[in-house]
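S.K.: Next come a sequence and a model predicted from it.
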Amino acid sequence: MHKIIVLLVLFALLTGCAATETIERLESRAGQGNSQALGQDSQAAPAGFGDLHVSLTVKTRMPNSVLIDTTDYGTNRYQLLVGAGDQFQRVTGDMTMETGGYRTSTDPEAGNGVRYRFAATLRLPVGTHRVTAALPGDGVVLEQLVEIKQGSNRLELKPVYRLKSKHRRIGFPDTRTYYKGVKKITVVE
């Protein structure tokens, strides 16, 4: 029994370290590589290239909403890292304050908080690319193989929030809340 517990603790530590290591690698490569990060007023993609539009909407709690707040929630320092190949960029989202709803609702985004709308466009050669998106503030990384076609391509991401309570109760569904942070990022099909 003791060996199983040691193995589980070791596995948890290593998976957490792997995500942190990936985020550090992405941050060190930001602004390097051969693909292009484009603005809103860019020209159409030339022959042999495609534009990949990546979008993500996330809600976080307001800044200083807890007594000891060590996160960047509710500030412009809460950012998205997105890229493909060797090209990565740090994206600052459009922030809007949201009020309303009651926090004990089963809606994971109910309550007062800050909504971020992240959008980035990458110009990549036509073909298959490994696209990586990360939220360093939550230690979350998603790597996805994407087929880039000539013209415009979309990759829409969505967050999966952490559980409201650490303890499961028999007969009650697991409820999630933005207040606890993002557990992982998934692709909208």
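M.R.: Noted; the coordinates are in hand. Residues are numbered from 1 along each chain as shown.
S.K.: only C-alpha atoms for contact and neighbour calcs from this point on.
M.R.: Will do.
S.K.: Arg162 and Val140 touch, don't they?
M.R.: No: if you go by Cα atoms under 8 Å, Arg162 and Val140 don't touch, sitting 11.6 Å apart.
S.K.: overlap in contacts of those two?
M.R.: By Cα atoms under 8 Å, 6 or more residues apart in numbering, Arg162 and Val140 have these common neighbours: Val182, Lys183.
S.K.: how about the strands of the protein, start to end?
M.R.: Taking DSSP state E as the criterion, the chain carries its strands at 36-38, 49-60, 79-84, 87-92, 94-98, 113-125, 127-135, 140-148, 151-161, 182-187.
S.K.: Tell me which of those sits nearest to Leu13.
M.R.: When the strands of the chain are compared by Cα to Cα, strand 140-148 sits nearest Leu13, at 14.6 Å.
S.K.: now the angle between strand 49-60 and the closest one, please.
M.R.: 150 degrees (axes from the mean of the first three to the mean of the last three Cα atoms, to 10 degrees).
S.K.: putting a second one here so we can go through both:
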Amino acid sequence: MKKVMTLCAITLCIPIFAGCATSLCKQAATSSRSDVFIEVSDSTPVAAGESELSMSASLKTHREFDCPINPEHSHGTPDYRLLINIDGQALPITGEFKEENLTGSSIGDPESGIGIRYTFRKRLRLSAGQHRLIVSLPDDGIAVTRDIQLDAKSVNSLGIEPVYNLRSGARRSAALPAACFNEGIKSIRLNLNGREI
């Protein structure tokens, strides 16, 4: 009876958590402000009362034609995006992408194999202080939110790393890595100035 109750509780919680991620993805895509940050490309010194945030992400997805089940996705295409939202100002970021074959990489590498490598980079200038940050991969239904503190006249780096799904049981073995980019991205890990947040 206890197992049945636990199973029922888990079954009821899954749609709630899925709904939270969907809601956060929608929130990340919605701009309610336009005065939070500006994009910068030069190395102008940071003014008093401001801070700089350099964001970078590198992740791998399957090629476009490797997943015929879901033709609506944009994996493996130029339309695949990273979405950033800071204090209500949204910024869709288009990444550079190229086909990558890491067949000779180490055995435990979750990115080994043929796929599409995306690299996203953006530099922003914003006021110093506390900010609410949402990072989303809308095509994967993933979004995470964090509060970040940026000091005045500081130059900060935000590293965005994928956490890949585990291989399905039938394909898992000691010779293959437990996680694999072909299984999709299950979460995002954020590092601000080298520390996980």
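M.R.: Sure thing, it's come through. Keep in mind that this is a model prediction, so the values were computed, not measured.
S.K.: circling back: among the strands of structure 1, which is the most enclosed?
M.R.: Highest mean neighbour count of the strands of structure 1: strand 79-84, a mean of 25 (counted as mean count of other Cα atoms under 10 Å).
S.K.: Spatially central residue in structure 1, please.
M.R.: Leu135 (4.2 Å; Cα atoms, centre = their mean).
S.K.: quick one: the aligned partner of that residue in structure 2 and Cys25 of structure 2, what's the gap?
M.R.: The alignment partner of Leu135 of structure 1 in structure 2, by TM-score structural alignment, is Leu137. From Leu137 of structure 2 across to Cys25 of structure 2, the span is 8 Å (Cα to Cα, to the nearest Å).
S.K.: With Thr44 of structure 2 instead?
M.R.: Distance of Thr44 of structure 2 to Cys25 of structure 2, given as Cα to Cα: 33 Å.
S.K.: Looking at these two, which is more packed in?
M.R.: Using other Cα atoms under 10 Å as the criterion, Thr44 of structure 2 and Cys25 rank with Cys25 on top: 25 against 7.
S.K.: now for that one: what does it line up with in structure 1?
M.R.: Cys25 of structure 2 maps onto Ile23 in structure 1, by TM-score structural alignment.
S.K.: which residues touch that match?
M.R.: Counting by Cα under 8 Å, 6+ apart, Ile23 of structure 1 makes contact with Ala134, Pro136, Gly139, Val141.
S.K.: The third one: what's it in contact with?
M.R.: What that stands for is Gly139 of structure 1. So Gly139 of structure 1 contacts Ala19, Thr20, Ile23 (Cα under 8 Å, 6+ apart).
S.K.: before we move on, what about the first one?
M.R.: Under the criterion of Cα under 8 Å, 6+ apart, the contact list for Ala134 of structure 1 reads Ile23, Leu80, Leu81, Val82, Val140, Val141, Leu142.
S.K.: Setting aside sequence neighbours, what's the nearest residue to it?
M.R.: Closest residue to Ala134 of structure 1 apart from its sequence neighbours, by Cα to Cα, 6 or more residues apart in numbering: Val141 at 4.3 Å.
S.K.: Distance check, the one you found against Glu147 of structure 1.
M.R.: 19 Å.
S.K.: and what of Gly48 of structure 1?
M.R.: From Gly48 of structure 1 across to Glu147 of structure 1, the span is 13 Å (Cα to Cα).
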